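>>> Output the structure for:
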Amino acid sequence: MPLTELQIKQAKPQPKPYRMTDGHGLYLLVNEKGKYWRYDYAYFGTRKTLAIGIYPVITLAMAREKHLEARRLLAQEPPIDPSAHKKQQRTAQKAIVQNAFENIAREWLTYYRPAVNSTHHQRTMRRLEVYLFPWIGKAEISTLTPPDILKPLKLIQDQNKLETAHRVLQVTSQIFRYAVRTGRAGRDITADLRGAIPSARTRHMASMTEPEDVAQLMKAINGFKGSLTVQIALKLAPLVFVRPGELRRARWADIDLEAREWRYMVTKTKTEHLVPLSTQAVELLKTIHPISGHGEWVFRGGHDPRKPMSEAAINAALKRMGYNTQTEITGHGFRAMARTILHERLNFDPYVIEHQLAHKVPDALGAAYNRTKFIEQRKDMMQKWADYIDNSYLKANAS
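As a prediction, this is how the structure comes out:
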């Protein structure tokens, strides 16, 4: 009779190991050390045994599925030995791990180390760990394509770090050339990305990523004298780091202060997005609610309350505070500021950050952005980010 889960759970070790048969050669071997799934079969007249796994890590259903896969291999013409097939798969997987981009990059760094000083070596390692390994580190280098390399480079570009993007691309090229020389890649695919990243002299959306600069910016924002609407919008912008258009068109109908959530449709990506609201963000929204809470828009237009706040309001306020919106900070720059500091200073996972930025970043299974993915980590991250912003202001104010 086939085994049942109850029989397996209740099975106790005896003085001698014993078998519990499920049928067609599949059985559970029970001894003092544990319970082990085995499959006895014949391969060209030779009796062999396939180790399937350990119970309860491998459940009864999983063991039967692996058993069926093994029988299918034996049923082929010519038959395939399940044990040999398993060994080949392990060897192939080991080769993939050994030839992963990160492993080859670290190997190259060891090879490269004697030619450079320690500071340059550490800076190169840091760039790889921050900008490349989280995205392509585990991929087998020979399977990577130019678009795979371009994705993390574009993320660096979005932070207004064009010089860094070019340096990371240059290092990637050196790693690929090393892989070609050692027989683990066919060619240097980064050659296909020539011109894909703008010149470092090209203007981009200005941002701030150094903690000292951020502290002074927060001090300036908290001291801004303007309409209450713009004051609140300016203070909320770095806390939620959404796109400027999404902030100025925020609707009260999309905000749940009790649940501390803001849900809306991202125009650019046509996806539903969820912004967990920190304690500080909720307090700011409560402050402006008496003014605009009876209407549609959180931030009403100064001339027509039936319309949202002006598109230029945030940047105009930054200019009034003395900031150059071409070279120092823009309303959009709060996104790059948050992304950089959350990862480099607060050590949050890049995937969690990219989800909070509502970017379509496929995961290991190919699934793109999901508004509720990593939601608990994102709630924690948004509160810690708000606390970091508060502390930056306090430090600047005390100096």
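>>> CA only for contacts and neighbour counts going forward, please
Fine.
>>> What is the neighbour count of residue 30?
21 (other Cα atoms under 10 Å).
>>> scratch that, residue 276
24.
>>> I'd say it and residue 261 touch.
Yes - counting by Cα atoms under 8 Å, residue 276 does reach residue 261; the two are 4.8 Å apart.
>>> so what's in contact with the two at the same time?
Here residue 276 and residue 261 have no joint contacts, going by Cα atoms under 8 Å, 6 or more residues apart in numbering.
>>> any idea whether the nearest residue to residue 281 once chain neighbours are set aside is helix, strand or coil?
Excluding the flanking residues, the one nearest residue 281 by Cα to Cα, 6 or more residues apart in numbering is residue 236, at 6.2 Å. Going by DSSP: H, G, I helix; E, B strand; the rest coil, the secondary structure assigned to residue 236 is helix.
>>> What residues of stretch 89-104 count as buried?
Neighbour-count burial for stretch 89-104, counted by 16 or more other Cα atoms under 10 Å, picks out 96, 97, 98, 99, 100, 101, 102, 103, 104.
>>> which residues in the stretch 151-300 of the chain form helices?
162-181, 211-222, 228-240, 244-248, 279-292 (DSSP state H, counting those that start in this stretch).
>>> Spit out the contact partners of residue 234.
221, 314, 317.
>>> my read: residue 51 touches residue 35, true?
No - counting by Cα under 8 Å, residue 35 is not a contact partner of residue 51; they are 11.6 Å apart.
>>> Out of these two, name the residue with the larger neighbour count.
residue 35 (24 against 13).
>>> Okay, and the more buried one sits in which element?
Counting by DSSP states H and E, the element that carries residue 35 is strand 34-43.
>>> Which helix or strand lies directly C-terminal to that strand?
Strand 34-43 is succeeded, C-terminally, by strand 46-55 (DSSP H and E).
>>> Buried residues, that following strand. List them.
Of all the residues in strand 46-55, those buried under the rule 16+ other Cα under 10 Å are 50, 52, 53, 54, 55.
>>> Also this sequence, please, to line up against the first:
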Amino acid sequence: MPLTDLELRAAKPRDSLFKLSDGGGLQLWVYPDGARRWRMAYRFAGAQKALAIGVYPAVGLKEAREAREQAKRSLAEGRDPSLVKKMAKAAKASASANTFDALAGELLDKKRREAKAERTLSKLEWLLGLARPMIGARPIAEITAPEILAVLRKVESRGRLETAARLRGTIGEVFRFAVATGRAEGDPTGALKGAIATPIVQHRAAIIEPKAFGGLLRAIASYEGAPETCVALELMTLTFVRPGELRSAEWAEFDLDKAVWAIPGEKMKMRRPHRVSRSRRSSTMRPAFARPAAETNSER
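So this is what the prediction gives:
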């Protein structure tokens, strides 16, 4: 006779293990310590086996019967139910380990090993942080384009169009990394091109007229502050380097005879060496730019 919920609740432990049968191989094993576990007895490839289904009452009678029917379907297909369960458990564990969060973390670690600039890493981590609340815990292989679009539209709705565009590219980079490491089939962000509003390009103010540029140089020349600051301002107008690259410049980087400034990769944003060909003006600048003589250093 099939079991009832009343029989299951009334099952008390005995001095030794005993079993209550529900039919079709499904049994409730009652242990002396009070534990009650569902098992399904079956034969596969001529061997007697038992499939562990779960612990009662966490797994109720209805769920246990559904598991029994699923196991019977596996047997009908020529598959061992215990092996099917192990494979499903392994797949679930793999999916948990391959979430968007996990892949994003691996990508960041890769960029750190590549010695990317700290500012670049911080910006990347900030962008990923915008996506994590909505898709971070999702297995990377299961995330769809509409899910990503929901993330982008949340940023877009705040009027941050440029950020939304950058975020799409950043999420795409995580997916391409997942594809390269065999944990995703493709990059769904490609389908989102044009799905969000395009930022309006606003050109920054720039001096493009020769007379105006001359006025800038005259204004710098009339600066009454520290001579080093005056030289630095003039150098920036003639070389177009970033302020940080200028502040950290060392004499060893300059070849004054060839008028070349070789900035090493570790000081560049993209971590690639950069050579700046200095103009005639920057090569013949005021004495303040000349390399300090040995006797000058000794006086300091």
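>>> Any idea what the TM-score comes out to?
The TM-score (TM-score structural alignment, normalised by the length of structure 2) is 0.59; 200 aligned residues with a Cα RMSD of 2.4 Å.
>>> Determine which of the helices of the stretch 151-300 of structure 1 approaches residue 43 of structure 1 most closely.
Nearest to residue 43 of structure 1 among the helices of the stretch 151-300 of structure 1 is helix 162-181; the distance by Cα to Cα comes to 40.0 Å.
>>> other SSEs contacting the strand or helix carrying residue 218 of structure 2?
Element membership of residue 218 of structure 2, judged by DSSP H and E, is helix 210-221. Counting contacts by 3 or more Cα pairs under 8 Å, 6 or more residues apart in numbering; DSSP states H and E, helix 210-221 of structure 2 packs against helix 227-239.
>>> How far does the helix it packs on sit from its chain's centre?
On the basis of Cα atoms, centre = their mean, to the nearest Å, helix 227-239 of structure 2 sits 39 Å off its chain's mean C-alpha point.
>>> Which residue numbers in structure 1 does it align to?
Using TM-score structural alignment, helix 227-239 of structure 2 lines up with nothing in structure 1.
>>> next SSE after that helix?
With DSSP H and E, the next secondary element past helix 227-239 of structure 2 is helix 243-247.
>>> rewinding a little: please name whichever of the helices of the stretch 151-300 of structure 1 is nearest to residue 341 of structure 1.
Residue 341 of structure 1 sits nearest to helix 211-222 of all the helices of the stretch 151-300 of structure 1, at 7.9 Å, using Cα to Cα.
>>> Check which helices and strands that closest one sits against.
Helix 211-222 of structure 1 packs on helix 228-240, helix 375-398, going by 3+ Cα pairs under 8 Å, 6+ apart.
>>> Compute the inter-axis angle for the last one and helix 228-240.
An angle of 120 degrees separates the directions of helix 375-398 of structure 1 and helix 228-240 when computed by axes from the mean of the first three to the mean of the last three Cα atoms, to 10 degrees.
>>> and helix 375-398 of structure 1, which residues are buried?
Neighbour-count burial for helix 375-398 of structure 1 [16+ other Cα under 10 Å]: 375, 378-379, 381-383, 385-390, 392-393, 396.
>>> The first one now?
By neighbour count with 16+ other Cα under 10 Å, helix 228-240 of structure 1 contains the buried residues 229, 230, 231, 232, 233, 234, 235, 236, 237, 238, 239, 240.
>>> Can you tell me which of these lies closest to residue 68 of structure 1?
Among the buried residues of helix 228-240 of structure 1, and counting by Cα to Cα, the member closest to residue 68 of structure 1 is residue 240, at 51.5 Å.
>>> Correct me if wrong: that closest one contacts residue 280.
No - using Cα under 8 Å, residue 240 of structure 1 makes no contact with residue 280, being 10.3 Å away.
>>> Tell me which helix or strand the residue most central in space within structure 1 sits in.
Nearest to the mean C-alpha position of structure 1, by Cα atoms, centre = their mean, lies residue 351 at 1.2 Å. Assigned by DSSP H and E, residue 351 of structure 1 belongs to helix 350-356.
>>> Which part of structure 2 matches that helix?
Alignment of helix 350-356 of structure 1 against structure 2: no match, by TM-score structural alignment.
>>> what kind of secondary structure is residue 2 of structure 1 in?
coil.
>>> Could you check how far it is from residue 61 of structure 1?
12 Å (Cα to Cα, to the nearest Å).
>>> cool, and residue 42 of structure 1?
23 Å.
>>> Please apply the same query to residue 287 of structure 1.
57 Å.
>>> Mind checking which of the two has more residues around it?
Neighbours per residue, other Cα under 10 Å: of residue 287 of structure 1 and residue 61, the larger number sits with residue 287, 14 against 11.
>>> Under the alignment, what does residue 339 of structure 1 map to in structure 2?
Using TM-score structural alignment, residue 339 of structure 1 pairs with nothing in structure 2.
>>> Contacts only, for residue 40 of structure 2.
Residue 40 of structure 2 neighbours (Cα under 8 Å, 6+ apart): 25, 26, 27, 50, 51, 52, 53, 68.
>>> And the second one? What does it align with in structure 1?
This points to residue 26 of structure 2. Match for residue 26 of structure 2 (TM-score structural alignment): residue 26.
>>> which residue sits closest to that match, ignoring its sequence neighbours?
residue 39 (4.5 Å).
>>> show me the contacts for residue 146 of structure 1.
Counted by Cα under 8 Å, 6+ apart, residue 146 of structure 1 has contacts 189, 190, 192, 193.
>>> Give me the buried entries from these.
For those, buried by 16+ other Cα under 10 Å: 189, 190.
>>> Most widely separated two among the contacts of residue 146 of structure 1?
189 and 193 (7.8 Å).
>>> ok, residue 79 of structure 1 - contacts?
residue 73.
>>> swap in residue 140 of structure 2?
95, 98, 99, 100, 103, 175, 178, 183, 184.
>>> again, only this time at 6 Å
99, 100 (Cα atoms under 6 Å, 6 or more residues apart in numbering).
>>> Stretch 170-180 of structure 2: which residues count as buried?
170, 171, 172, 173, 174, 175, 176, 177, 178, 179.
>>> quick one: which of those is nearest to residue 113 of structure 2?
Looking across the buried residues of stretch 170-180 of structure 2 and measuring by Cα to Cα, the closest to residue 113 of structure 2 is residue 177, at 15.0 Å.
>>> Give the closest residue to that closest one in space, chain neighbours not counted.
residue 107 (7.1 Å).
>>> That neighbour: what secondary structure?
helix.
>>> hang on, the earlier thing: out of the contacts of residue 40 of structure 2, which is nearest to residue 164 of structure 2?
Nearest member of the contacts of residue 40 of structure 2 to residue 164 of structure 2, counting by Cα to Cα, is residue 53, at 46.1 Å.
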